[in-house]
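[1] here's a sequence, model it:
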Amino acid sequence: MKSQDLSEYEAELIHLLDALRSAKDNAEKNQANAQFKAKLEETIRLDGAFDYPFSGLKTMGSIKSPDNEFRLFNWNVEQDDMTQKYYCYVLTFDDRSKKYKIIELKDNSFMLPQKPTEILEADNWYGALYYKIIPMKKGSKTVYTVLGWDGNNASSTMKVLDVLNFSGGTVRLGSPVFKFPKETLKRVFFEFSKKTTMYMSYEEQYSRIIFDHLAPETPALTGMYSMYVPDLSHDAFILDDGKWYLVEDVIGVNAAMSETITVSYKDDKTGEIKERKIKNKWEEPSKSHVATTPEDQMKEQAGEQKEQPAAKNNHKPDRHQPQSYNPVNGTKKKKKR
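    A predicted model of the protein is given here:
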């Protein structure tokens, strides 16, 4: 099918998705979502859908695996009580039939523990929005680590690390590859306060997943994960021979920058916009300028010696604070479908 034809389908999907996002209550959302879901499934069955960008669907995730083996179409519907329902289609090429096939991940979180620990089938999914896919070798097979987000409930949000693999013509989730000092997990959940955000990203050049270290706001709140926040330090999972090994208290670094950058400026004489290359180097302001208070100025005027600035506090967060990695399972408060 030509991309022009797919653009007509996309236009209808955009209209249906806008209707879903503007729905006022659960009844309207369920009806609008059913229409959008049916049309999306019809659309991605068409020839060319795997490579079509679907860039107009702004509130639906659509990502490919880096090796082009599959593509995810993934979205959420927030309920009246601020819990979430999740939907996901996996589009992949079937070598046997020589056609693309669709595998649906079905959100069954109402019947699952809040943080399930076992390997899950496609029709027994906990629900999440995936935003990164990392291929990795496990023996002779390729499996995929996925990074996801879950809005959870009115008081907390979750990030999740999981492993997606294809087996028996379907998708399974979970694999014992997340190595902690005293245990190995099939997936990892991080739960934290709704009032904050948690950074979690894959750094390909270092083969690591780096993320904020979470801790309770005060020691008295230990175990109350809706009160956990980033403590300004970072941890990471380092990939080694198909396993992710936890390393605590790592340093995050920015990508290498070029030595020069090009800046644009207006010539005051001619009014022309010109460009000039300058050194791309940040200089510590304290080396060339030190802020002063009115008291400092009075002392200088009186000939007194200016006081030296106080030393910076380089205290690192206590690494022994409890972590929120895969805490004890609880019942997820979602309304029964």
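[2] drop to CA atoms for contacts and neighbour counts, all remaining ones
    Noted.
[3] quick one, strands of the stretch 101-250 of the chain?
    With DSSP state E, counting those that start in this stretch as the criterion, the stretch 101-250 of the chain has strands at 120-121, 129-138, 141-150, 156-167, 170-173, 178-179, 184-185, 188-193, 200-203, 208-216, 228-240, 243-250.
[4] of all those strands, which one is nearest residue 86?
    Residue 86 lies closest to strand 129-138 among the strands of the stretch 101-250 of the chain, at 7.4 Å (C-alpha to C-alpha).
[5] in the closest one, what counts as buried?
    Using 16 or more other C-alpha atoms under 10 Å as the test for burial, strand 129-138 gives 129-136.
[6] work out the gap between it and the centre of the chain.
    12 Å (C-alpha atoms, centre = their mean, to the nearest Å).
[7] can you give me the angle it makes with strand 156-167?
    40 degrees (axes from the mean of the first three to the mean of the last three C-alpha atoms, to 10 degrees).
[8] who touches strand 129-138?
    Residues from elsewhere that reach strand 129-138 (C-alpha atoms under 8 Å, 6 or more residues apart in numbering): 61, 63-67, 74-76, 86, 142-150, 202, 241-242.
[9] assign residue 8 to helix, strand or coil.
    Here residue 8 takes the helix state, with states given by DSSP: H, G, I helix; E, B strand; the rest coil.
[10] the closest residue in space to residue 208 that isn't next to it in sequence: what's it in contact with?
    Leaving aside its sequence neighbours, residue 208 sits nearest to residue 238 (C-alpha to C-alpha, 6 or more residues apart in numbering; 4.4 Å). Listed by C-alpha under 8 Å, 6+ apart, the contact set of residue 238 reads 206-209, 244-247.
[11] buried subset of those, written for PyMOL?
    Here is the PyMOL command that selects the buried residues among the contacts of residue 238 (16+ other C-alpha under 10 Å):
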select buried, resi 208+209+244+245+246+247
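[12] okay, the contacts of residue 238 in a markdown table with distance to residue 29 next?
    Converted to a markdown table, the contacts of residue 238 look like this (distance: C-alpha to C-alpha, whole Å):
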| residue | distance to residue 29 |
| --- | --- |
| 206 | 42 |
| 207 | 40 |
| 208 | 38 |
| 209 | 35 |
| 244 | 39 |
| 245 | 41 |
| 246 | 40 |
| 247 | 42 |
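[13] another one to check against the first:
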Amino acid sequence: MRKVFWCCLIVAIPFFGKAQTPQPEIENLETIQTLEDTLAILSFAMVNDSTPVKRFASCQKFIKTLVQALKNENSFYYPFERIRTVSIIYPPDSTFRIFSWQLYVDINEYHYYGTIQMNEPELKMYPLIDRSGQVSNPESAILKKDNWYGALYYNVLPFPDSSGQYLLFGYDAFEFFNKRKFVDVLSFKTGEPVFGAPVFEKEVKKDETKIVDRFVLEYGSDAKVKLNYDKSLNMIVFDHLVLMASPYPDQDFMNVPDGDIDGMYYEDKIWKFKPRIYDQILEEPPRPAPVLDDNKKDIFGKDQKN
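    Predicted structure coming up:
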């Protein structure tokens, strides 16, 4: 069954500092609003058109139209709220924003598109080229904008030590039986974005860990898995996964949550692994569940709209 991860992507609204700070005037506001109407139609077609060829054609038109809109002075301050199938996220300091979206090709293939727009009056952006199919081990790869590990991003936060590095949380539809969520590192070196850094401590097996450049959770496509930052705990928190037999004849095993929650806390420039930060008592054994189920929440944890 085709599953496209688009039910209700919420466009994140930027934080622009203190309330008394005036927002710069956006050049050609009416032109951008007209272009947004076109972008809204194209973004819907990227997801819902009937064939890969039509979806790809809509995607190419979307890219050209988006660039046209962003070329207007101070376009960074325009939120593009009507584009529902594209994620737009900002860090708390609003120094940049990231557009990312997904193109469904077939049940085992998804392409990702994205761009980073810097918070400057004149357009400064970094288009991201998805080369995830060429990354054999995503946990051990430092990547740049032209060999990006493509994803649909849902959160971005600065490191606690103000080092200029950012945590970047993403979703990868990957393949029919397995999906991925991961937390990456974004930094800017010599003016260019760099993805990945050896800062995550990952459990390999009980009482054994290793340092990885990118922390990846791969799980059965019917499972619901959490991976995000918890401000109340000052930790990255995620479901503890266990291997279980798959109910599908074409798949032997799959990873699913077992009810425990693991975490990572920041210390000595490393996100250090902490097992089972608190336990959840399951009312029933682990079982497949839709990625977006009856709790009516989307990937960003927001209420879905009908």
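[14] before we move on, back to that, nearest to residue 294 of the first structure, of the buried residues of strand 129-138 of the first structure?
    residue 131 (50.8 Å).
[15] returning to that earlier point: map the residue nearest to residue 208 of the first structure across to the second structure for me.
    By TM-score structural alignment, residue 238 of the first structure lines up with residue 265 in the second structure.
[16] distance of that match from residue 40 of the second structure?
    Counting by C-alpha to C-alpha, to the nearest Å, the gap from residue 265 of the second structure to residue 40 of the second structure is 39 Å.
[17] again with residue 54 of the second structure
    Distance from residue 54 of the second structure to residue 40 of the second structure, by C-alpha to C-alpha: 16 Å.
[18] who's more crowded, these two?
    residue 40 (18 against 14; other C-alpha atoms under 10 Å).
[19] in three-state terms, label that one for me.
    helix.
[20] which residues does it contact?
    Applying C-alpha under 8 Å, 6+ apart, the residues near residue 40 of the second structure are 82-84.
[21] for residue 262 of the second structure, same thing?
    237-240, 273-278.
[22] ok, the contacts of residue 238 of the first structure in the second structure: which stay?
    With both residues aligned by TM-score structural alignment, their matches' C-alpha atoms under 8 Å, the contacts of the contacts of residue 238 of the first structure that the second structure also has are 207-209, 244-247.
[23] quick one: residue 181 of the first structure from residue 236 of the first structure, how far?
    Taking C-alpha to C-alpha, one finds residue 181 of the first structure at 13 Å from residue 236 of the first structure.
[24] quick check: neighbours shared by the two?
    residue 246.
[25] what does residue 201 of the first structure correspond to in the second structure?
    Aligned partner of residue 201 of the first structure by TM-score structural alignment: residue 228.
[26] again with residue 189 of the first structure
    Residue 189 of the first structure maps onto residue 216 in the second structure, by TM-score structural alignment.
[27] please apply the same query to residue 54 of the first structure.
    Using TM-score structural alignment, residue 54 of the first structure sits opposite residue 80 in the second structure.
[28] ok, for that match, nearest residue in space, not its chain neighbours?
    Leaving aside its sequence neighbours, residue 80 of the second structure sits nearest to residue 36 (C-alpha to C-alpha, 6+ apart; 6.6 Å).
[29] burial count for that neighbour?
    Neighbour number of residue 36 of the second structure under other C-alpha under 10 Å is 21.
[30] now swap in residue 216 of the second structure and tell me
    Look at residue 216 of the second structure: counted by other C-alpha under 10 Å, it has 18 neighbours.
[31] swap in residue 219 of the first structure?
    There are 10 residues near residue 219 of the first structure, going by other C-alpha under 10 Å.
[32] please apply the same query to the one 10 residues further on.
    Residue neighbour count, defined by other C-alpha under 10 Å, stands at 22 for residue 229 of the first structure.
[33] same check, this time on the one 3 residues further on
    For residue 232 of the first structure, the tally of surrounding residues (other C-alpha under 10 Å) stands at 11.
[34] with residue 147 of the second structure instead?
    Other residues lying near residue 147 of the second structure total 17 when counted by other C-alpha under 10 Å.
[35] what's it aligned with over in the first structure?
    With TM-score structural alignment as the criterion, residue 147 of the second structure pairs with residue 124.
[36] give the next helix or strand downstream of the helix or strand harbouring residue 88 of the second structure.
    According to DSSP states H and E, residue 88 of the second structure maps onto strand 87-89. Sequence-wise, the next helix or strand downstream of strand 87-89 of the second structure (DSSP H and E) is strand 96-106.
[37] angle of that next one against strand 125-129?
    20 degrees.
[38] quick one: strand 96-106 of the second structure aligns where in the first structure?
    Going by TM-score structural alignment: strand 96-106 of the second structure matches residues 70-80.
[39] can you give me the buried ones in the matching stretch?
    70-79.
[40] dump those residues to TSV, plus distance to residue 39 of the first structure.
    What follows is the buried residues of stretch 70-80 of the first structure, written out as TSV (distance: C-alpha to C-alpha, whole Å):
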residue	distance to residue 39 of the first structure
70	20
71	17
72	16
73	13
74	14
75	14
76	16
77	16
78	20
79	22
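[41] distance of the aligned partner of residue 109 of the first structure in the second structure from residue 107 of the second structure?
    Under the alignment (TM-score structural alignment), residue 109 of the first structure pairs with residue 132 of the second structure. Here residue 132 of the second structure is placed at a distance of 17 Å from residue 107 of the second structure (C-alpha to C-alpha).
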